[in-house]
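1. no sequence on this one, just coordinates:
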């Protein structure tokens, strides 16, 4: 059983890569997709979105299934919860960093991406 974390700035190819892996794919952005398919981001719900993502990861791992999580993970500490989840379920943990430069599908402004780039931790 494997937990793969894919990290990178918006537009780096995280979601595209995640979709190619044979694992259950979750990411915080999925929390903001409504039943009609509209993506409506609400920064006030970001913490809930990440909690939801962690809960989905735990659910799949508890069933012995592989999981891939594609989030920005700009700071190293943002991966800690997933490291603990992997340990709890005895899952192999793999971290992949995407560095592509594609158009980001969620309309994140260049200013926000630049700020994230400055905060990035390898």
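-> Here it is on my side, so go on. Owing to the predicted nature of the structure, the values given are computational and were not obtained by experimental measurement.

2. Only C-alpha atoms from now on, for both contacts and neighbour counts.
-> OK.

3. contacting residues around the helix or strand where residue 5 lies?
-> Using DSSP states H and E, residue 5 maps to strand 2-7. With contacts defined as Cα atoms under 8 Å, 6 or more residues apart in numbering, strand 2-7 is touched by 14, 18, 65-74, 86, 91-98.

4. next up, a second structure to put side by side with the first:
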């Protein structure tokens, strides 16, 4: 009997749109670049200069989990289409079904992203 194919789900949306909430409902390893900024005590300490490292970490964790045969859900803003390319490549490499979901809710964002930053993200959004 064949096992079901791996699934890699990408959840995209602006801060406060419900990405993390949706990701938590899926039966998969939940990853986000923001997790890179959470210390062992659970405190979130965002450092803009390390955002590239956070995304690299998230991609590495995704590959590690797919290699272990686990379904993965990644919840990041993914404002630009190119930001999902590394994950598209991983889906191909591990023969995972790729699903992309978009969140459009309007909730308080948990990381206090300013309205001006969210507006800039909205203005730069690629469908």
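-> Perfect, thanks for sending it. In this text, all values refer to a predicted model and were calculated from it rather than measured experimentally.

5. Can you give me the TM-score here?
-> Overlay of the two chains. TM-score (TM-score structural alignment, normalised by the length of the first structure): 0.99; 122 aligned residues with a Cα RMSD of 0.4 Å.

6. Now residue 44 of the second structure: closest residue in space, sequence neighbours ignored.
-> Spatially, and ignoring its direct neighbours in sequence, residue 44 of the second structure is nearest to residue 38 (4.4 Å; Cα to Cα, 6 or more residues apart in numbering).

7. Is the one you found in contact with residue 45, as I believe?
-> Yes: counting by Cα atoms under 8 Å, residue 38 of the second structure does reach residue 45; the two are 6.3 Å apart.

8. give the contact list for the most far-flung residue of the first structure relative to its centre.
-> Distance from the centre of the first structure peaks at residue 36, with 22.0 Å (Cα atoms, centre = their mean). Not one residue lies near residue 36 of the first structure by Cα under 8 Å, 6+ apart.

9. ok so, going back, what's the match for the residue nearest to residue 44 of the second structure in the first structure?
-> Counting by TM-score structural alignment, residue 38 of the second structure corresponds to residue 33 in the first structure.

10. Run a quick neighbour tally on that match.
-> Neighbourhood size, residue 33 of the first structure [other Cα atoms under 10 Å]: 13.

11. wait, what's in contact with the residue most central in space within the first structure?
-> Centroid-nearest residue in the first structure, with Cα atoms, centre = their mean: residue 71, separated by 2.2 Å. With contacts defined as Cα under 8 Å, 6+ apart, residue 71 of the first structure is in contact with 5, 6, 7, 8, 14, 27, 28.

12. Please identify which pair of the residues you listed lies farthest apart.
-> Using Cα to Cα, the contacts of residue 71 of the first structure reach their maximum pairwise distance at 8 and 28, which is 13.4 Å.
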